[in-house]
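Peer 1: Let's see this in three dimensions:
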Amino acid sequence: MAKPVAIILLNWNTPEHTVNCILSLKQYCDEALFDIIVADNGSADNSLTIFKARFPELIYIENKENLGFAEGNNRGLLYSIEKGYTYSLVMNTDTLVDQDLVKCLLTHMDSHPQAAAVQPAIYWMHDKTKIWNGAGSFNRLSGKTISDTTVPGETDLLSYKVAEWVTGCCMFIRNSVLAKSGLFNKLFFLYYEDVELSFRMRGAGFEVHYLPSCRMYHEAGVSAKVSAPKKEGALSPVIHYYVSRNHIWFLRQYGSAVCYPVNIIYNGFYYLALLAYFVLRRRNEKAGYLIKGLKEGIFTSKNLIWPKNN
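Peer 2: So this is what the prediction gives:
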C-alpha cells in the first residue's frame, strides 16, 4: 500500500539539525505513513554524504545551488505530486517532535476535505512552554501578518481554527490543491512565500487550519544566522532584503487599496526607523540590503512576480 505523506526537509549547510529532525520523526511517527525526501540546496559541507551514509533509505534531491526556501521545497513538492502522494509535509530542519505529528495532521486533513493545509502549534525549542507560531492572521489596516502566540488551553485542544495563513516551518498540504493553486512562488526565494501560498490556496476556495492539539518545537533562524558577519550582528544582512521586498510584494497583491495610505504611513515609519538604526550602528551592509529590498518591493512589476495571474 502506497504511503500517503511525503515529508520534505530542505537542508542548507545544517546537517546536524537535519539529522536530529530525521531521528525525531523516526522515533515518534509511524513510518508506515510517510517517506522522507531530503532536498539539499547546494550545501558545501558534505551534508548529502553524511545523510546518505546514515539514512540510505531516504529519498534525496540534489539541488546544485541554493534555490532558496521556495524553489528548494518546490523540487520536493514536485516529486511528491509526480509520485502520487496524497499529502506533502514541508518542515524546517531545525525542528523536533515528541508525538506522532504525521498521524495527527493526517487524521485532521482526511476528515476536513475543505482544508488545503494545516499546521500544528509550534513551540520554542529553548522554552517549550511558549508558542513560537500559532494561528496566522493578516491585519489589513497596518499591513502586518500576525501569528497568535497564545498558549492553547484545554478547550482549545479539542478543536481547530480557520487561519488566514500557515507557516512553512510545518505546512501539511493537500497535493490536489497544489495542482490547482500552484507551488511556492520561487521569486519570493525566502520569507512570505508561505503566507503568499496560503492566500493563493484560499483564493482557490479552500481553507487553511491551525490545529493546536498537534505540536512540535522550533529552534528558529538557524540558516539565517549561519553566515552572518559579526560586525553586522547575529542576523545575516540579506534577510532584510527579502523580508522588506517580499512584505511589500505581498501587500501589493493581497492588501486592501482602502488601507494603503495607513499601510504606507505605518510601514514607512517602521522601515525608516530601521534604516536609521542601521546607519547609526554603522551596519552599512544591512542598510544597503534594506534599501534594495524596499526599491524592488515598490517598483518590480506585478507581471514579473505573478506572470500567470496577470
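Peer 1: can we go C-alpha only for contacts and neighbour counts from here?
Peer 2: Fine.
Peer 1: what about residue 55, how many residues close to it?
Peer 2: 13 (other Cα atoms under 10 Å).
Peer 1: any idea how far it is from residue 16?
Peer 2: 13 Å (Cα to Cα, to the nearest Å).
Peer 1: try residue 54
Peer 2: Counting by Cα to Cα - residue 54 and residue 16 are separated by 12 Å.
Peer 1: Kindly report the same for residue 67.
Peer 2: Taking Cα to Cα, one finds residue 67 at 20 Å from residue 16.
Peer 1: When the two are compared, which one has more neighbours?
Peer 2: A count of neighbours by other Cα under 10 Å puts residue 67 above the other of residue 67 and residue 16, at 20 against 13.
Peer 1: Report the spatially closest residue to the more buried one, excluding sequence-adjacent ones.
Peer 2: Excluding the flanking residues, the one nearest residue 67 by Cα to Cα, 6 or more residues apart in numbering is residue 41, at 6.1 Å.
Peer 1: wait, the one you found sits on residue 68?
Peer 2: Yes. Taking contacts as Cα atoms under 8 Å, residue 41 lies within contact range of residue 68: 7.4 Å.
Peer 1: Counting neighbours, go ahead and name the busier of these two.
Peer 2: Neighbour count, other Cα under 10 Å: between residue 41 and residue 68, residue 41 has more, with 23 against 18.
Peer 1: dump the residue contacts of the more buried one.
Peer 2: 10-12, 62-68, 72 (Cα atoms under 8 Å, 6 or more residues apart in numbering).
Peer 1: Buried among the residues you listed? Make that a PyMOL selection.
Peer 2: The buried subset of those, as determined by 16 or more other Cα atoms under 10 Å, is captured in PyMOL by this line:
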select buried, resi 10+11+12+67+68+72
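Peer 1: Let's compare: structure for the following, please.
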Amino acid sequence: MQLSVIILNYNVRYFLEQCVLSVQKALENIDSEIIVVDNFSADDSCLMMKQRFPEVKLIENKANLGFPKGNNIGVAEAKGEYICILNPDTVVAEDTFEKIASFLAMTENVGIVGCKLIDGTGNFLPECKRGTPTPWVAFTKIFGLYKFFPKSSLFNKYYAQHLSENQTGKVDILVGAFMVMKRDLYLEVGGFDENCFMYSDDIDLSYTVLKTGKSNYYFHETSVIHYKGESTVRDGTYMKRFREAMHFFYKKHFGGSFVFDVFMRIGAFLFAILKKKQQQQIIHKPEQYLLFSSDESLGEKLEKQLQKKIIWSVDIDENALFSQENLKGCPLEIVLDNWRFSFKEIIRFLEKNKNKGFTFKIIPERADFLIGSNSSNDRGEVIKLQKSDFNNS
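Peer 2: I've put the predicted structure just below:
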C-alpha cells in the first residue's frame, strides 16, 4: 500500500465529514487507506463516520488521549509505505496526494513534506513553514521582529521567510495539520512524543527527523484549506498548554533556560491579548449570498431558510458577477456547491478572491450543511440546512 492518511478527530463532526470526503476524492487513483482516530468526542462524529463512511477504518478511543498518542495509535494500524498526518479541519484538493507523491519520487533524503496551507478566507498560513524555535528565533517571533526585517536571516527564521509562500524548498519545521513521511521513519524516531499533550508535538517531530540527517520540505504546488481555529479554543487553558509545550521542547532539545521561559511567559501574555482583540474583530453578518451551483432550486431553499437574498449562478464568472450593482455596498457571503465544483476549484477560488471583503462557505457533496470560517482566528461556522427543504443529492 502506498499511503495511509491518519485523521485524529475531537468534537469537529462537520469539519471531519468534509475532510474525509475531500480525502476520499484525492485518493481515488492511489493505493491507500484512511484511518480516523476519535479522541472520545461528545458529538456524533463516530456515528456520522459509521453511517456515511462505513468503509473507513475508525478507531474509537475511550478518552481524550491528546494529539501525539492519538496519532501514534493511528499510525500503529497503518499499512502504507507513507503516512499523512492530517487535521480534521482541513480540505485537500483532488490532486494533492498525487502531486506530493511525484515530489517524493524525484527528491532524495526526504524527511517530512508539508504543503501550502490557507485559511477559510483564502489567506496563506505562515506557520506551515518554520524554522527551529531557538531562544533567539522565539524572541523574534514574540516581539514581531520578523515583520520588520523579513529579508534578514537574523530575524526571519521563525516563518522560514527565506522561502516565499510560492517557493518549494527545505525548512526545519512543518505543521502537524499536514505532514507526509515514510511510516518506517516515523516509527524509527518514535513518532510524536507522548510526553507532550499537544502544541509542540509537530515541532518536536520535525526537529527529531532533522537530527537523523533527513531534510524536511515545504511544497507549494498544492494548497490545502486549514480552518485552524476550529480545533482549539484560544483561551487561558490553551495559552497555559502552549507555554508548557514550548518549555517541553526547549528543555528536551536545548537543556532548558530561565531566560527562554521568561520570554515564553511574556509572549503568552501578549499572544492572549492579541488573539482576544482579533476574535472581537471577527464580525461579518452577510446581508446577501452569492450561490454558485448547478441547482437553481437550491438557491430558493437557502433563501427560504436563511431569510436573505440569494443570487444564483451556475458558473464562476467573478468579473461579471462582482461588478453587479446589487452586490456592492453590503456584506456578501459566497456559497460554493461541491456538487458543481471540485475541491481543487473551490480552493483556487478562495485564493484568487481573498481580501476582497467576501466570506465563503462550502456545501460538501451529499451534505446538509454549509461550512466555513471567516478568519484563521475564527472557530468556524456550520449552518445546518433543513432536511425537509434541502436534498443535496
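Peer 1: And the TM-score between these chains?
Peer 2: Overlay of the two chains. TM-score (TM-score structural alignment, normalised by the length of structure 1): 0.75; 256 aligned residues with a Cα RMSD of 2.6 Å.
Peer 1: what's the counterpart of the residue nearest to residue 67 of structure 1 in structure 2?
Peer 2: Matched by TM-score structural alignment, residue 41 of structure 1 corresponds to residue 39 in structure 2.
Peer 1: What's the separation between that match and residue 58 of structure 2?
Peer 2: 11 Å.
Peer 1: burial of residue 50 of structure 2, as a residue count?
Peer 2: The number of residues near residue 50 of structure 2, taken as other Cα under 10 Å, comes to 13.
Peer 1: And for residue 318 of structure 2?
Peer 2: 11.
Peer 1: next one: residue 270 of structure 2
Peer 2: The burial count for residue 270 of structure 2: 13, using other Cα under 10 Å.
Peer 1: from what I can see, it looks like it's in a strand, true?
Peer 2: No. Counting by DSSP: H, G, I helix; E, B strand; the rest coil, residue 270 of structure 2 is not part of a strand but helix.
Peer 1: got a list of what the closest residue to it other than its chain neighbours touches?
Peer 2: Spatial nearest neighbour of residue 270 of structure 2, chain neighbours left out: residue 142 (8.0 Å); criterion: Cα to Cα, 6+ apart. Shown in contact with residue 142 of structure 2 (Cα under 8 Å, 6+ apart): 263-264, 266-267, 270-271.
Peer 1: Distance to residue 165 of structure 2 added to those, as JSON lines?
Peer 2: Formatted as JSON lines, those follow (distance: Cα to Cα, whole Å):
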{"residue": "263", "distance to residue 165 of structure 2": "28"}
{"residue": "264", "distance to residue 165 of structure 2": "27"}
{"residue": "266", "distance to residue 165 of structure 2": "29"}
{"residue": "267", "distance to residue 165 of structure 2": "25"}
{"residue": "270", "distance to residue 165 of structure 2": "26"}
{"residue": "271", "distance to residue 165 of structure 2": "24"}
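Peer 1: got the residue ranges for the strands in the stretch 101-250 of structure 1?
Peer 2: Taking DSSP state E, counting those that start in this stretch as the criterion, the stretch 101-250 of structure 1 carries its strands at 115-124, 131-133, 136-139, 144-147, 161-163, 170-174, 207-218.
Peer 1: Looking at the ones you listed, spot the one closest to residue 201 of structure 1.
Peer 2: Across the strands of the stretch 101-250 of structure 1, residue 201 of structure 1 has its closest neighbour in strand 115-124 (6.6 Å, Cα to Cα).
Peer 1: For that closest one, which helices and strands make contact with it?
Peer 2: helix 101-111, strand 131-133, strand 170-174, strand 207-218 (3 or more Cα pairs under 8 Å, 6 or more residues apart in numbering; DSSP states H and E).
Peer 1: could I get those as CSV with mean neighbour count and distance to residue 279 of structure 1?
Peer 2: Formatted as CSV, these follow (neighbours: other Cα atoms under 10 Å; distance: least, Cα to Cα, whole Å):
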stretch, mean neighbour count, distance to residue 279 of structure 1
helix 101-111, 17, 44
strand 131-133, 23, 30
strand 170-174, 26, 36
strand 207-218, 23, 32
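Peer 1: of all the ones you listed, which lies closest to residue 193 of structure 1?
Peer 2: strand 170-174 (11.8 Å).
Peer 1: Report the mean deviation for the closest one after fitting onto structure 2.
Peer 2: Average distance, strand 170-174 of structure 1 versus aligned residues of structure 2 after superposition (mean Cα distance after the TM-score superposition for structure 1): 0.7 Å.
Peer 1: would you list every one of the helices in structure 2?
Peer 2: Here structure 2 has its helices, by DSSP state H, at 13-26, 45-52, 66-77, 96-105, 135-142, 145-148, 183-188, 201-210, 236-254, 258-280, 296-306, 318-321, 343-352.
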